[in-house]
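Undergrad: Coordinates only, no sequence provided:
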């Protein structure tokens, strides 16, 4: 079966659109939806311990006051894991404490699902600690761990009080499958705009398909990577027409 080159398809659909300026993130008008697993893989200089890596990832988000940091779920028999299993299992690394040093090859570490799950649990532990309190003060950061969403709430800059957000809990395995749920949450909570930063092109077409249903929320697609571009998906859907985008 022929495989679609989605990056080429994105270029064809959006070839006449202009690159636009990043939207304002002031006054909680904008929420950013981040693929946490993509952040793991794109760390260029990785801090030596798991606690420092967790804070390093949090610092990456410092310019974005309101963020949903979504990570994949790892079930006992995950559908997506079958492909990874065929490529070969990688060694499980036991994370026992935050001050523990990471393995030499962090990318190899990330090839094991158990390791990634432990990394997300470490994020939740560190982001919920006093070490992260000042970084979280005055912000809305939502961490997704195994589909369960927690608002890492800090009102005083000293103590973090994680609060579960039931409205966006999901049993879908990947962030791609939850994006529309997150965007509906943004719409219902009166955000004016949302910026989605995915690791690949799949979400571009998901957003294009759903953009008109999300109005008046304005949805942006951030390509990230070396060829960084920002697309206004709401405007693009309007230009192409909803019938065309839903085909």
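TA: Cool, got the structure. Fair warning: this is a prediction, and the values are worked out from it, not measured in the lab.

Undergrad: CA atoms for contacts and neighbours, from now on please.
TA: OK.

Undergrad: buried set for the longest helix seen in the chain?
TA: Counting residues, the longest helix found in the chain (DSSP state H) is helix 113-127. For helix 113-127, the neighbour count (16 or more other CA atoms under 10 Å) marks 113-120, 122-124, 126-127 as buried.

Undergrad: Run the chain-centre distance for it.
TA: Averaged C-alpha coordinates place helix 113-127 at 15 Å from its chain's average position (CA atoms, centre = their mean, to the nearest Å).

Undergrad: So which other helices or strands are in contact with the helix or strand following that helix?
TA: Using DSSP states H and E, the helix or strand that follows helix 113-127 in sequence is helix 130-136. Counting by 3 or more CA pairs under 8 Å, 6 or more residues apart in numbering; DSSP states H and E, the packing neighbours recorded for helix 130-136 are helix 50-60.

Undergrad: elements contacting the helix it packs on?
TA: Using 3+ CA pairs under 8 Å, 6+ apart: helix 50-60 touches helix 113-127, helix 130-136.

Undergrad: For residue 62, find the nearest of those helices.
TA: Residue 62 sits nearest to helix 130-136 of all those, at 7.5 Å, using CA to CA.

Undergrad: what comes up buried for that closest one?
TA: 131, 132, 133, 134, 135, 136.

Undergrad: Distance of the closest residue to residue 50 other than its chain neighbours relative to residue 168?
TA: Excluding the flanking residues, the one nearest residue 50 by CA to CA, 6 or more residues apart in numbering is residue 98, at 5.2 Å. Note on residue 98: its distance to residue 168, by CA to CA, to the nearest Å, is 28 Å.

Undergrad: can you check residue 132 too?
TA: Applying CA to CA to residue 132 and residue 168 gives a distance of 23 Å.

Undergrad: Repeat that for residue 103.
TA: From residue 103 to residue 168 the distance is 33 Å (CA to CA).

Undergrad: More neighbours: the two, which one.
TA: residue 168 (18 against 13; other CA atoms under 10 Å).

Undergrad: Contacts only, for that one.
TA: Counting by CA atoms under 8 Å, 6 or more residues apart in numbering, residue 168 touches 148, 149, 181, 182, 185.

Undergrad: and it, how far is that from residue 60?
TA: Distance from residue 168 to residue 60, by CA to CA: 23 Å.

Undergrad: Repeat that for residue 42.
TA: 11 Å.

Undergrad: can you give me the helices for this structure?
TA: 6-13, 36-41, 50-60, 81-86, 106-109, 113-127, 130-136, 179-188, 202-210, 233-240, 242-245.

Undergrad: so the first one versus helix 233-240, what angle?
TA: The reference is to helix 6-13. Put simply, helix 6-13 runs at 60 degrees to helix 233-240, going by axes from the mean of the first three to the mean of the last three CA atoms, to 10 degrees.

Undergrad: quick one: buried residues of helix 6-13?
TA: For helix 6-13, it's none, nothing buried (16+ other CA under 10 Å).

Undergrad: Give me the contact list for that helix.
TA: 201, 202, 204.

Undergrad: Got another one to weigh against that:
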């Protein structure tokens, strides 16, 4: 029997092979046709990447890539060309670093010429040492800390994202280090999860939170009854001007002409105080030289965006707008319009329009308006208005974006849908995860924390307490710590220090419990330690 089957085996193999060549493709085509799929054979005319499903995937990936690029700082879009900027932080470097970086090539060529002249041509001191030029680089602008060793030697510790981790790994071979105790400290002068190496706050795209909340909402109808007051963010309007006129009188007229007709308007601009909590953010955005505006006929600056980087320049611009608007020559443009010169009830020492918007809403309600429309691109305004919306009887609309992306959001309806606790929690969360004066958690973004907040009433109650008191209570501190663990994917932990250890061991922990340097783990991937998180809480609470 065995011999018989062996004799038949080659024949069976040939038959099956022959069928596979000319029949299997037909079976596939018939099956596809029955299923309503492609009926044409694959003869090279159809490529996998041309399938509708693949095209849809590719378009989605392109949109994701575009969104990521748009959220980055543009290192080539710098208006202050007189300074050298660091791409990683967006901040300009000290003058000494700038001088050495910009002249390095010239100094190198000069040194080469000196070597040829004094060593090769004269053949004197040919074998003498060549002195190294100690030029400063971008690395020189990072924070350094001087430490004393046990032998009283002074060493300099420079901050790098993975140096502390490498030291930790190497130390495991010379005696066990208590990792749990070690990770209770930030291990760097500036916590990498909250800041950059040169001491600036970490940033993310803060508009993502607003976009996520309103992505499924329909645009509110534009009010037509004329009983709605428009609140215009003046500073935002300055940045949208194009084709700047020749002098400041025409610039002021252009600003007036850009405002809508037939509606009561409140034009609000920012103030600039010394020692402001926003000074670091303004420094990171860049600064420019002060321009003296001697009157409305002063010529326009050569670079408008650079001009707006100086706080005093913007203050002078506001003064010119006021002077032009109150001049006799401008009176015909204001004919048949309601002009309110001084409203003492609107006086405020708040720096920005962001917070003064609520005062303007109260004024609009007092004057009998049915609603207000806030025109601003700033997501800070949206979250502040959302928190206060339920206090007003009028309708609050948020007008943001430009062109095809312009949106009109009914904040009052959204506030009624969410409830007061959720609205307050969203405003606090916006500050906790990054606004202009607070740091972001690197790699976390805005959307993930909002999703966690939406799923947990406990988190909503906890985060809504931020800002209620100057002191952070123990219960609030613990609740925020638990929430921080959750946004890093450690929802079962109640201590950020313990979460740091767990994440580190997941990334480079060996089977024997030792830390292995299997890959370069950036300290910014860990949550901040408890002490650093406490300082972050205090700044957010303020």
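TA: All right, it came through fine. If you're wondering where the values come from, they're calculated on a predicted model, not measured in any experiment.

Undergrad: tm score of chain vs chain?
TA: The TM-score (TM-score structural alignment, normalised by the length of structure 1) is 0.84; 224 aligned residues with a CA RMSD of 1.9 Å.

Undergrad: closest to residue 80 of structure 1 among the contacts of helix 6-13 of structure 1?
TA: Nearest member of the contacts of helix 6-13 of structure 1 to residue 80 of structure 1, counting by CA to CA, is residue 202, at 15.3 Å.

Undergrad: Who's the closest spatial neighbour of the residue in structure 2 that that closest one lines up against, skipping the chain neighbours?
TA: Under the alignment (TM-score structural alignment), residue 202 of structure 1 maps onto residue 380 of structure 2. Leaving aside its chain neighbours, residue 380 of structure 2 sits nearest to residue 354 (6.5 Å; criterion: CA to CA, 6+ apart).

Undergrad: tally of neighbours for the alignment partner in structure 1 of that neighbour?
TA: Following TM-score structural alignment, the counterpart assigned to residue 354 of structure 2 within structure 1 is residue 176. Neighbourhood size, residue 176 of structure 1 [other CA under 10 Å]: 17.

Undergrad: Now do the same contact list for the nearest residue to residue 381 of structure 2 once chain neighbours are set aside.
TA: Distance criterion CA to CA, 6+ apart; nearest residue to residue 381 of structure 2, sequence neighbours excluded, is residue 354 at 4.9 Å. With contact taken as CA under 8 Å, 6+ apart, residue 354 of structure 2 is in contact with 378, 380, 381, 384.

Undergrad: What is the nearest of those to residue 179 of structure 2?
TA: For the contacts of residue 354 of structure 2, the nearest to residue 179 of structure 2 is residue 380 (39.3 Å; CA to CA).

Undergrad: residue boundaries of the strands in structure 2?
TA: Counting by DSSP state E, structure 2 has strands at residues 144-148, 154-158, 228-233, 265-268, 371-375, 395-400, 407-410.

Undergrad: As JSON lines, these with distance to residue 539 of structure 2 would be great.
TA: What follows is the strands of structure 2, written out as JSON lines (distance: least, CA to CA, whole Å):
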{"stretch": "strand 144-148", "distance to residue 539 of structure 2": "24"}
{"stretch": "strand 154-158", "distance to residue 539 of structure 2": "26"}
{"stretch": "strand 228-233", "distance to residue 539 of structure 2": "26"}
{"stretch": "strand 265-268", "distance to residue 539 of structure 2": "26"}
{"stretch": "strand 371-375", "distance to residue 539 of structure 2": "27"}
{"stretch": "strand 395-400", "distance to residue 539 of structure 2": "27"}
{"stretch": "strand 407-410", "distance to residue 539 of structure 2": "30"}
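
Undergrad: The ones you listed into a markdown table, with extra columns for distance to residue 30 of structure 2 and mean neighbour count?
TA: Formatted as a markdown table, the strands of structure 2 follow (distance: least, CA to CA, whole Å; neighbours: other CA atoms under 10 Å):
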| stretch | distance to residue 30 of structure 2 | mean neighbour count |
| --- | --- | --- |
| strand 144-148 | 71 | 12 |
| strand 154-158 | 68 | 13 |
| strand 228-233 | 64 | 22 |
| strand 265-268 | 69 | 17 |
| strand 371-375 | 60 | 23 |
| strand 395-400 | 54 | 23 |
| strand 407-410 | 50 | 20 |
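
Undergrad: Can you say which of those is nearest to residue 307 of structure 2?
TA: strand 228-233 (18.3 Å).

Undergrad: was I right about residue 312 of structure 2 contacting residue 289?
TA: No: using CA atoms under 8 Å, residue 312 of structure 2 is not in contact with residue 289, being 9.4 Å away.

Undergrad: hang on, the earlier thing: what's the distance between the residue nearest to residue 381 of structure 2 and residue 335 of structure 2?
TA: 30 Å.

Undergrad: repeat for residue 11 of structure 2
TA: 103 Å.

Undergrad: Contacts for stretch 320-329 of structure 2, please.
TA: Counting by CA under 8 Å, 6+ apart, 248, 249, 252, 253, 295, 296, 330, 331 sit against stretch 320-329 of structure 2.

Undergrad: Also stretch 88-108 of structure 1?
TA: 41, 46, 48-52, 109, 111-112, 114-115, 118, 122, 126.

Undergrad: how about 7 Å then?
TA: 41, 48, 49, 50, 51, 111, 112, 114, 115, 118 (CA atoms under 7 Å, 6 or more residues apart in numbering).

Undergrad: Buried ones only from those, please, as a ChimeraX command.
TA: Buried residues within the contacts of stretch 88-108 of structure 1, by 16+ other CA under 10 Å, are selected in ChimeraX with:
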select :50,51,111,112,114,115,118
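
Undergrad: Going by distance to residue 1 of structure 1, which of the contacts of stretch 88-108 of structure 1 wins?
TA: Using CA to CA, the contacts of stretch 88-108 of structure 1 come closest to residue 1 of structure 1 at residue 111, 26.8 Å.

Undergrad: what's the closest non-adjacent residue to the aligned partner of that closest one in structure 2?
TA: Correspondence of residue 111 of structure 1 to structure 2, assessed by TM-score structural alignment: residue 309. Spatial nearest neighbour of residue 309 of structure 2, chain neighbours left out: residue 287 (4.9 Å); criterion: CA to CA, 6+ apart.

Undergrad: What is the burial count for the one you found?
TA: For residue 287 of structure 2, using other CA under 10 Å, the count is 18.

Undergrad: ok, back up a step: could you dump the contacts of stretch 88-108 of structure 1 into TSV and include distance to residue 231 of structure 1?
TA: Formatted as TSV, the contacts of stretch 88-108 of structure 1 follow (distance: CA to CA, whole Å):
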residue	distance to residue 231 of structure 1
41	23
48	36
49	36
50	34
51	35
111	31
112	33
114	35
115	34
118	34
